[in-house]
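*Asks:* sequence-free structure coming up:
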């Protein structure tokens, strides 16, 4: 299982200048290679190397750095073409699609640059790295990270690391191959229902309410609009300072929620049944005002700004590391089906938080009822995927 560990570089002034200049140089070179690739119809990597490798060496790039620049450009075009085929950039003829396909792929000055073990070496005990730059090899560049991240780096780091610059700060993002724990035989499943009003609701009773985060998002949106409208230098400086603050808060909450769910499953020797995330934004509807979360413009912002996929990814990788069995189920009609009698009726879901079965009359929290249905479907999927233990027919 691949896990990425991010460490912060804390170089001195001379080292920081050399690394920043190097990052700008390789991304300038990547923009030039991208222009060559665009003019020649994006050839294969070997042919692109034949047209650009010598010139990259003349620009002062080392052999490995030049190879990584070419590969980075080719991978960027591969991703672009995959998005075009999948329709992620709009329909054929749309302005967004035409704009993306009609010009070379561009790289920011601080965009990530891959480093392999020939260009970068780690000294874990000293917490320093030795890194290639256009000014020569820099040794003893300090980095900082948590003790847990350092342990993962020391034991499992494998492959390339990416050097990036974000808001003037340099980071290394290392790839680690962490072995998956052996899965145990689950004693039942915990169903997880995802939403906006309640971030996650489990069939065991745990509920992560989204009220606080949604209010925080609303305050951040109002503040951004106010600063953008003001348009002064200080307002722009404040906008830059607050950039990504909201996403960091949401990421932290997703980590906490996913850790709680996986820990509970591990403690009770249960598996996790998670709903398929594909199409979740279409399934979550904004038909009526939600009290503090109106169905107007802010409701749409809340719907499309919540990181459903990130929460799902966190649950998946934490479950794999803990050895917790996990299955994905189709969530269709889970909010309309009674977990007690199985009666399906659209009218069973009275409102966002209330479920009243038209068949047996049971009253329950709507998200808790849906999570119980997801748990039941998880057991069904698990049993259907097991190998038959019946004796072979003679």
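*Replies:* Now that the structure is in, tell me what you want to look at. Here the structure is a predicted model, which means the values were calculated and not measured.
*Asks:* going forward, measure contacts and count neighbours with C-alpha atoms only.
*Replies:* Will do.
*Asks:* would you list every one of the helices in the stretch 251-394 of the chain?
*Replies:* Applying DSSP state H, counting those that start in this stretch to the stretch 251-394 of the chain gives helices spanning 280-283, 297-305, 308-322, 366-385.
*Asks:* Measure how buried the residue nearest to residue 346 when sequence neighbours are not counted is and give me the count.
*Replies:* Nearest non-adjacent residue to residue 346, counting by Cα to Cα, 6 or more residues apart in numbering: residue 336, 5.4 Å away. Using other Cα atoms under 10 Å, residue 336 has 23 neighbouring residues.
*Asks:* Surely residue 336 is in contact with residue 347?
*Replies:* Yes: the criterion here is Cα atoms under 8 Å, and residue 336 meets it with residue 347 at 7.5 Å.
*Asks:* ok, the residue nearest to residue 346 - contacts?
*Replies:* 344, 345, 346, 347, 348, 349, 370 (Cα atoms under 8 Å, 6 or more residues apart in numbering).
*Asks:* another structure for you, compare them:
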């Protein structure tokens, strides 16, 4: 399983200047290559190399760096085409779609640049790296990371590493190939997870991860940004820059803790060998496209568009894969209106956000608990329907 590990570089002032110059140079070169690719109808990588490689070398790029710049440009156009084909940039004829396809792809001066093992080597015991720059090879560039990240790098690092600059600091994002745990093919049921805004996640076991703290944090950050932007002084702008992405980092930390709790609960306490009776799968709602489908009042739109359900789902997915826990996605239609006891569906079953009362059988419970149990039941059905038949073929 491919994962990434991020480490923070601690360069000296001279090393930092060389790294900054390198990123600026390679991204300026990438913008130039992108213009050539756009003019020639985005040819294949081999053909694009014939038109650009000599000029990249003349700009001071090494052989491997020039190859990576060309590949980066080709990958960017591949992603653009995939987004257009998937409708992520609007319908045919829409302004965003026309704008995206009418000009070359551009790269920020601090955009990530890939380095392979020829351009970058790691000295893990010394916690230093040796990296190629336009000013020559930099040796002994120190980095900092957690002990777990260092062990992951030592055991599983494989492939390219990306150099990025963010908020004045340099980072290396290394690709690690972590072996997967064998998937549990016979889970003892499924743990349903109902995602929401008031409660970030509610499980069919009755656990609710409240979103009150995260929502308060987002409101405080929005109020502070509003005040600083209205003030407009140099110190206010410096503080805005300093606090950039603070909300995103906080939300990611919350989602990491929630996803770890959910996967650990489903995984259960297992014996030394084999799977125990408590090991279950995880069932999630397929919420793709929900922002386009849902219509809300203006005062509710901020909450919806800052709802990081996709990130939480991605965290649950890779943690489940790493632990060997089955994961299925189910249709979320009517999970909040259907009774998990009798199956009766009625809009009136949910009189308010937190309460569920079945009009048919009279059962009463928290609405998120009812929804998560419906998701768990659908997950079990989807898993059974998706498994291959083990019945031997007739002779």
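*Replies:* Nice, I can see it. The structure displayed is predicted, hence computed values, not measured ones.
*Asks:* Show me what residue 228 of structure 1 lines up with in structure 2.
*Replies:* The alignment partner of residue 228 of structure 1 in structure 2, by TM-score structural alignment, is residue 229.
*Asks:* so which strand or helix has its match?
*Replies:* Using DSSP states H and E, residue 229 of structure 2 sits in helix 212-231.
*Asks:* which secondary structure elements does that helix contact?
*Replies:* helix 234-242, helix 246-267 (3 or more Cα pairs under 8 Å, 6 or more residues apart in numbering; DSSP states H and E).
*Asks:* Tell me which of those is the most buried.
*Replies:* Most buried of those by mean neighbour count (mean count of other Cα atoms under 10 Å) is helix 246-267; its value is a mean of 18.
*Asks:* just checking, what packs against it?
*Replies:* helix 212-231, strand 281-285, helix 309-323.
*Asks:* and it, how far from structure 1 on average?
*Replies:* Its aligned residues in structure 1 lie a mean 0.4 Å from helix 246-267 of structure 2 after superposition (mean Cα distance after the TM-score superposition for structure 1).
*Asks:* Give me the three-state assignment for the nearest residue to residue 63 of structure 2 once chain neighbours are set aside.
*Replies:* Among residues not flanking residue 63 of structure 2 along the chain, residue 57 sits closest, at 7.0 Å (Cα to Cα, 6+ apart). Look at residue 57 of structure 2: counting by DSSP: H, G, I helix; E, B strand; the rest coil, its state is helix.
*Asks:* pretty sure residue 68 of structure 1 is touching residue 114, no?
*Replies:* Yes: the pair residue 68 of structure 1 / residue 114 is scored as a contact, 6.4 Å apart, by Cα under 8 Å.
*Asks:* So which of the two has more stuff around it?
*Replies:* residue 114 (23 against 18).
*Asks:* Now do the contacts for the more buried one.
*Replies:* So residue 114 of structure 1 contacts 68, 72, 160, 161, 162, 163 (Cα under 8 Å, 6+ apart).
*Asks:* List the ones among the residues you listed that fall in strands.
*Replies:* Among the contacts of residue 114 of structure 1, DSSP state E puts 160, 161, 162, 163 in strands.
*Asks:* Now do the contacts for the first one.
*Replies:* Same thing as residue 160 of structure 1. 114, 115, 116, 117, 174, 175.
*Asks:* could you redo the last one with a cut-off of 10 Å?
*Replies:* Residues near residue 160 of structure 1 by Cα atoms under 10 Å, 6 or more residues apart in numbering: 113, 114, 115, 116, 117, 118, 119, 120, 173, 174, 175, 176.
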